[in-house]
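Enquirer: Fold the following.
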Amino acid sequence: MALQIVFFSIFFFVSFTIAQGVRTLNVRNYGAIADGRTDNKKAFLRAWNDACYQNGGSIVYIPKGVYMVGSVEFAGPCRGPIMFLISGDLKAPNGGPYSNVEKWIGFQHVNNLIVKGGGTLDGQGPSAWPYNKCQKTNNCDPLPISIKFDFVTNSRIESIRSVNSKNVHLAIYGCNNVNVSKVDLLAPADSPNTDGIKISRSADIRITNSRIRTGDDCIAIISGSSNIDVSYVYCGPGHGISIGSLGKYKNEENVNGVTVRKCTLNGTDNGVRIKSWESPYAITASKFLFQDIFMENVRNPIIVDQTYCPHSPCNQETASHVQIQDVTYRNVWGTSSSQVAVSFECSKKFPCKNIVMTDVNLASVGGEELESGKETAGDLKTIIIVNPRLLMAILKKAQVDALTGAVEWVANWHGAIGQGSEAAVA
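Expert: Sure thing, here's the model as predicted:
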């Protein structure tokens, strides 16, 4: 609660400062042309630099119209808070391939930044997706991220629409205390690597009241992230909400303190997923809560995959060294488009620890009995399941002898006595 109070106090101060000492810098006054063809990078940068070097609050204003803009970085630190107000539509250059271009629009080393306005970022993805080789090989040049925030603090991103990103729609790296709300991210279900929001090496990030429909993870939380809160997000199509992938690179950092709550996943390949590579790189992924989540027609509603490898070559000589622990699934319900409700494929070397599932109710779209998928549930140190019916499904393909000593259940779930669970174990 104290953190929330400090957070909102900061943003009240920012808003108050802007309202009292505002200077509006219209990019058209710096030579921007809204014809959808002229590259407005220089005009945008001139407006940004004037705002950044001014004492007090400033607004960089992009009025209605279609503005083509090449790859651009808006860098700080700045002398005062800045609102980047996008009322118009920004259009990326067509085509590919790209070399050494990580992002289309970037903000770096800025404190007290607000990016908003209701405008649209059009990444022109269809012109570049044919050049994407990263789905087939590790030896590839990634396409540009649509908008990326590096080392941005005490900031807000809201009321922005991103369509057809060439790569990730919105990336957050090395950031602290950032709110993302009311964003609408859209790309076709078959568009490659178009993650909605990707978070890495960042802390105290909140994502809420947003809609993400894309061709990869709706949200991906990767190395070095902590205290991430995701709420009221609609996801689908896409690959679901993921922690990971983890363990692919040598210098990765722990991931901890992730809450995903009051979200809807519709027609996604996965629901809530934790994924790691089979590699010798050791980190811990812990303290995750998935709560009050509705799934409709989701292929793999709950999945832990510690043999993740989307394309060859895959290193299967060692088990994943990512330790997954202290994970709670609470009040997760809906339908699976397959016969798999829950799939745990934990590391054989570092088994999952302290997995709790309570009030998880998932049915097959066709009404068939649900079962478990690829399970190494026998490697779990402790799995607490409060739904006896789900327990029976999980036990169905697992090694019952190994599970007998590892599984605990709560007998008073909705008046369901432990008889069903005992029968399953026996």
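Enquirer: okay, CA-based contacts and neighbour counts for the rest of this
Expert: OK.
Enquirer: quick one: contacts of the biggest helix by length in the chain?
Expert: The single longest helix within the chain, with elements called by DSSP state H, is helix 2-20. Residues outside helix 2-20 that contact it (CA atoms under 8 Å, 6 or more residues apart in numbering): Gly56, Gly57, Ser58, Ile59, Pro81, Ile82, Asn112, Asn154, Ser155, Asn177.
Enquirer: so the second one touches Thr24, yeah?
Expert: No - taking contact to mean CA atoms under 8 Å, the distance of 9.1 Å between Gly57 and Thr24 leaves them out of contact.
Enquirer: thinking again about what came up before, and which of the contacts of helix 2-20 is nearest to Asp305?
Expert: Asn177 (29.7 Å; CA to CA).
Enquirer: one more, for comparison:
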Amino acid sequence: MHHTHLIFLFLQLGCLGAAQARICTVHAAGNGTDDAPAILAAFADCGKGGKVVLPSANYTIAQPMTTHMEGGSFDLHGYLSFTPDIDYWIANSYRFPFQNLSIGWHITGSDFVVDGHGTGGVFGNGQVWYSWARGAGNLFGRPMSVSITNATRAVVKNFKIIQPQFWASLVWNSTDILLTDFYVNATNMDPAAGGVNWVQNTDGSDTYQSKRITYQNWVYQGGDDCIAFKPNSTQITVRNVSCTSLNGMTFGSIGQYPDSFDILQDIFIEDVVVQNHPDAELEGGGPYSAQLDGGAYFKSWIGVDVGTPPNGGGGGRGYCKNVTIRNLHIINATVPLLLTSELTYSQLNATYANTSTFVWDDIHFYNVTGTSNTGQVIDFECSTAAPCSGWSFTDMNLTPAGGAATRGDTVCHNFFNYTGLPQCTA
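Expert: Modelled structure (predicted):
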């Protein structure tokens, strides 16, 4: 099914060349002049059935952009370099309703191709944001670098995102999207960091309210989730991904809004490596990224609405089911496989433990290998209000710190009707 989807997508988009009747080429103005107006004018002229070309150069982006294509293509050989004006972007970025977040660039439309040719993409000037945030998560106004928004049947390929301001990319309210051959790097080089993770919230990519999305051939190096599935993400495929990250394949967070019913369903993941960076410090004193917490991390909010999003919430309902994770290798994680149903960005309060009603069912692992740097390799903290059920584990080889596996290294609470974990203990 997954291969058929990819072949269909390439056939659908491979015929675009014959329809291209117009080419608009934009040259960088230089000297810090805002190139966004010229780029937007090119899309207005050539975005429908034509081609917009940006030769190799740095293009200054000093305002939010929405580039729309219908049957067109975008050849980006250089970088869209977002200005480091924090006050401007906080006031002027597009709003994203989930968690009250922000976006710098929307790509919208249908039947289009964006090609970075291995040399082009986004430079987010993220260091100013990392230092400004100083390790605090979800501060208002940090824009995501790019969002594939309200799009259908599209390919984004051969693309780089360097120093994203916040999440590097998002797929929102979109269908039949292929994102292939990506490189994302969020590295903190501020020597004042002192070992603190100042590259929080620099996810490689997130999906939200989208279906039939395929990620393949990705390399992510940063301080947060490699690829994360937010509410109502269905029929998602992830293949051949390398993550140096805080978390690898991340399900959620989810269940944050009390009036929502969230679904994660039909997610297929294979051939993924998740690792902690071997060097705690880079030359100059800045940390590369945070300690790797979980290679596969499932996280839902408490069942009570406490506080205000993005840093509070809870009480949402829903389920995650039909998930397959195959050929996952995890290197030096705190806990390679991790689930929490008591998520809150504020202080955890034992009063709300076991209140989550979000259901984690029908999740299957095949050929999972790796190591932890603690005494645990699995920690599944399911809720008594919504116990986990129907999980399976085949060909598992996870080694805790110290080498030998023990009964205490695999912990499962409210975890029933599973197969393949003989040492799972409550």
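Enquirer: With neighbour numbers in mind, choose between Gly57 and Thr24 of structure 1.
Expert: Neighbour totals were compared for Gly57 of structure 1 and Thr24, and Gly57 leads with 25 against 17 (other CA atoms under 10 Å).
Enquirer: give me every residue that touches the more buried one.
Expert: Applying CA under 8 Å, 6+ apart, the residues near Gly57 of structure 1 are Thr17, Ile18, Gly21, Val22, Arg23, Ala51, Gly80, Pro81, Ile82, Met83.
Enquirer: Quick one, which of these are buried?
Expert: Among the contacts of Gly57 of structure 1, those buried by neighbour count (16 or more other CA atoms under 10 Å) are Thr17, Ile18, Val22, Arg23, Ala51, Gly80, Pro81, Ile82, Met83.
Enquirer: Mean distance between the helix or strand following the longest helix of structure 1 and structure 2 after superposition?
Expert: Once helix 2-20 of structure 1 ends, the next helix or strand along the chain (criterion: DSSP states H and E) is strand 24-26. Mean deviation of strand 24-26 of structure 1 relative to structure 2 after superposition (mean CA distance after the TM-score superposition for structure 1): 1.0 Å.
Enquirer: Surely Thr268 of structure 1 is in contact with Ile241?
Expert: No - Thr268 of structure 1 is beyond contact range of Ile241, at 9.4 Å (criterion: CA under 8 Å).
Enquirer: Which neighbours do those two have in common?
Expert: Joint contacts of Thr268 of structure 1 and Ile241 (CA under 8 Å, 6+ apart) are Cys235.
Enquirer: picking that back up, can I get the buried ones among the contacts of Gly57 of structure 1 in CSV including distance to Asp39 of structure 1?
Expert: CSV is the format used below for these (distance: CA to CA, whole Å):
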residue, distance to Asp39 of structure 1
Thr17, 32
Ile18, 29
Val22, 28
Arg23, 25
Ala51, 21
Gly80, 28
Pro81, 27
Ile82, 23
Met83, 22
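Enquirer: quick one: buried residues of the strand or helix carrying Val114 of structure 2?
Expert: For Val114 of structure 2, the host element (DSSP H and E) is strand 105-123. Within strand 105-123 of structure 2, the residues scored as buried using 16+ other CA under 10 Å are 105-118, 120-123.
Enquirer: Which elements pack onto that strand?
Expert: Other helices and strands packing on strand 105-123 of structure 2, by 3 or more CA pairs under 8 Å, 6 or more residues apart in numbering; DSSP states H and E, are helix 2-14, strand 65-70, strand 73-76, strand 79-82, strand 146-162.
Enquirer: residues in contact with whichever helix or strand comes after it?
Expert: Counting by DSSP H and E, the next helix or strand C-terminal to strand 105-123 of structure 2 is helix 126-133. Contact with helix 126-133 of structure 2 is made by 84, 86, 139, 142, 163-166, 186-190, 198-200, as judged by CA under 8 Å, 6+ apart.
Enquirer: ok, now stretch 220-229 of structure 2?
Expert: For stretch 220-229 of structure 2, contacts defined as CA under 8 Å, 6+ apart pick out 183-187, 197-208, 241-253, 264, 288-290.
Enquirer: Show where stretch 208-225 of structure 1 falls in structure 2, residue numbers please.
Expert: Using TM-score structural alignment, stretch 208-225 of structure 1 lines up with residues 216-233 of structure 2.
Enquirer: how near is Ile241 of structure 1 to Val152 of structure 1?
Expert: 23 Å (CA to CA, to the nearest Å).
Enquirer: mind checking what Ser341 of structure 2 lines up with in structure 1?
Expert: In structure 1, the residue matched to Ser341 of structure 2 (TM-score structural alignment) is Gln306.
Enquirer: Please apply the same query to Met396 of structure 2.
Expert: That one, Met396 of structure 2, aligns with Val360 by TM-score structural alignment.
Enquirer: Skipping adjacent residues, who's closest to its match in space?
Expert: Distance criterion CA to CA, 6 or more residues apart in numbering; nearest residue to Val360 of structure 1, sequence neighbours excluded, is Val332 at 4.7 Å.
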